[in-house]
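Engineer: here is my input, please return the structure:
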Amino acid sequence: MIEFNREQWINGLWKQNPGLVQLLGLCPILAVSTTMVNAVSLGLATVLVMAMANFGVATLRNFIPYEIRIPVFILVIASLVTVVDLLFNAYLHGLYLVLGIFIPLIVTNCIVLARIEAFAAKNNPLASTFDGLAQGIGLVWVLAVLGALRELIGSGTVFGGIDLIFPDASSFKVLGEGYPGFLIAVLPPGAFFALGCLIATYNAINTRASERRHKAAPQMNADAVAEA
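Structural biologist: Predicted coordinates:
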């Protein structure tokens, strides 16, 4: 069971990362990643919805008729998103106003529905909850890196808007007060450029790791033959 869960985490965080490999949910990924705070906040809201939705569907999967499974899945997701939306409105109202329509749009986020259909509808509640958490956290780290990169290049700061969560906190001017900013980084084209760079980096890391494994394999075989 431990090994299975470990594989789920590896898949969610890296091998099947929803933002870099599956390319799901690109609309919120590109739209809210203008700052790290906005990106991570929406990502954490998505994690919460994914974990609870996976748990709920996995618990009820034997009682849901196959013919109406998609409407039922969407109903479960919509109910949970409504709860998260109201919590943001009540306790993080400033951030709620900034994120706007993108919190309710979690209902239509293909990441959530895809994991329910592919995993939660076929597995037990514990494994399904782990899957939702792993896939969601994989999305969060991509959003965090993308948001930090765009914010740093675009305005020279990190944690811009953190005061919406912690009123006494403030952003860090990493590149100094005189940094003029690079406008395209915080505009929609900048989101595509930044995501493209992340995907290219991800592919380069995997390619180099694969090459190292191929180079090591003959040596391992030779050592095994020598020992025999």
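Engineer: CA atoms for contacts and neighbours, from now on please.
Structural biologist: Will do.
Engineer: using neighbour counts, pick out the buried residues of the lengthiest helix in the chain.
Structural biologist: Determined from DSSP state H, the single longest helix within the chain is helix 188-227. Residues Gly190, Ala191, Ala194, Leu195, Leu198, Ile199 are the ones in helix 188-227 that count as buried (16 or more other CA atoms under 10 Å).
Engineer: just stretch 113-129 next, same as before
Structural biologist: Leu113, Arg115, Ile116, Phe119, Ala120, Ala121, Asn123, Asn124, Pro125, Ala127, Ser128, Thr129.
Engineer: which one of these is nearest Thr207?
Structural biologist: Using CA to CA, Arg115 comes nearest to Thr207 of the buried residues of stretch 113-129, at 26.6 Å.
Engineer: this one next, for a side-by-side:
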Amino acid sequence: IIMAISLELHRSLGAFIALIVVNCLILGRAEAFASKNTIPRSMLDALGMGVGFTLALLSIGMVREILGSNSLFGIALFPDGFQTWTVMVLPSGGFFAMAIWLLVVNWLKNRQAENEAQAQELTS
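Structural biologist: Modelled structure (predicted):
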């Protein structure tokens, strides 16, 4: 809509529009919770949501940094022959990082379920 109304405004805001939308989603969720709960519960919820969102951003960013530039906080992690994944430093790299995390989480869940099934067989 902004692009249709004012191309110049769209060009100047371009990269920030997505950040503004995400910020509105986070604040809208916090406001919806706070309007139905007490102040202490709302403060704890806001703290938990803030820490959780920060950890999510850090986990995605760290995967992108490690695989995209072979470093973390400026320290090289793999030998010189390591082939970096150029896609990880592109905007789409966030989706790949998220996919990697989903693969790891699902693998761990499946492994845990298999271990529980084996333990169940041993006890019966």
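Engineer: give me the nearest residue to the aligned residue in structure 1 for Asn37 of structure 2, chain neighbours excluded.
Structural biologist: With TM-score structural alignment as the criterion, Asn37 of structure 2 lines up with Asn123 in structure 1. Spatial nearest neighbour of Asn123 of structure 1, excluding adjacent residues (CA to CA, 6 or more residues apart in numbering): Ala58 at 6.2 Å.
Engineer: count of neighbours near that neighbour?
Structural biologist: Residues lying near Ala58 of structure 1 (other CA atoms under 10 Å) number 22.
Engineer: same deal with Ile74 of structure 1?
Structural biologist: Look at Ile74 of structure 1: counted by other CA under 10 Å, it has 17 neighbours.
Engineer: kindly report the same for Val87 of structure 2.
Structural biologist: When neighbours are counted by other CA under 10 Å, Val87 of structure 2 comes out with 14.
Engineer: aligned counterpart of it in structure 1, please.
Structural biologist: In structure 1, the residue matched to Val87 of structure 2 (TM-score structural alignment) is Ile184.
Engineer: for that match, give me its contacts.
Structural biologist: Gly154, Gly190 (CA atoms under 8 Å, 6 or more residues apart in numbering).
Engineer: structure 2: helices as residue ranges?
Structural biologist: Taking DSSP H, the helices of structure 2 run over residues 2-5, 7-13, 16-34, 39-69, 93-123.
Engineer: reformat these as a markdown table; add distance to Pro79 of structure 2.
Structural biologist: Listed next are those as a markdown table, based on distance: least, CA to CA, whole Å:
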| stretch | distance to Pro79 of structure 2 |
| --- | --- |
| helix 2-5 | 46 |
| helix 7-13 | 40 |
| helix 16-34 | 35 |
| helix 39-69 | 12 |
| helix 93-123 | 21 |
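Engineer: Ala76 of structure 2: which of these is closest?
Structural biologist: Ranking those by proximity to Ala76 of structure 2 (CA to CA) places helix 39-69 first, at 8.5 Å.
Engineer: which residue in structure 1 aligns with Gly52 of structure 2?
Structural biologist: In structure 1, Gly52 of structure 2 lands on Gly138 (TM-score structural alignment).
Engineer: tell me the spacing between that match and Phe172 of structure 1.
Structural biologist: Note on Gly138 of structure 1: its distance to Phe172 of structure 1, by CA to CA, to the nearest Å, is 25 Å.
Engineer: out of those two, which sits in the more crowded spot?
Structural biologist: More neighbours surround Gly138 than the other of Gly138 of structure 1 and Phe172, with 25 against 14 (other CA under 10 Å).
Engineer: distance of the more buried one from Val225 of structure 1?
Structural biologist: Look at Gly138 of structure 1 and Val225 of structure 1: by CA to CA, they are 41 Å apart.
Engineer: what's the answer for Phe55 of structure 1, then?
Structural biologist: Here the criterion is CA to CA. By it, Phe55 of structure 1 lies 49 Å from Val225 of structure 1.
Engineer: same check, this time on Ala121 of structure 1
Structural biologist: For Ala121 of structure 1, the distance to Val225 of structure 1 (CA to CA) stands at 46 Å.
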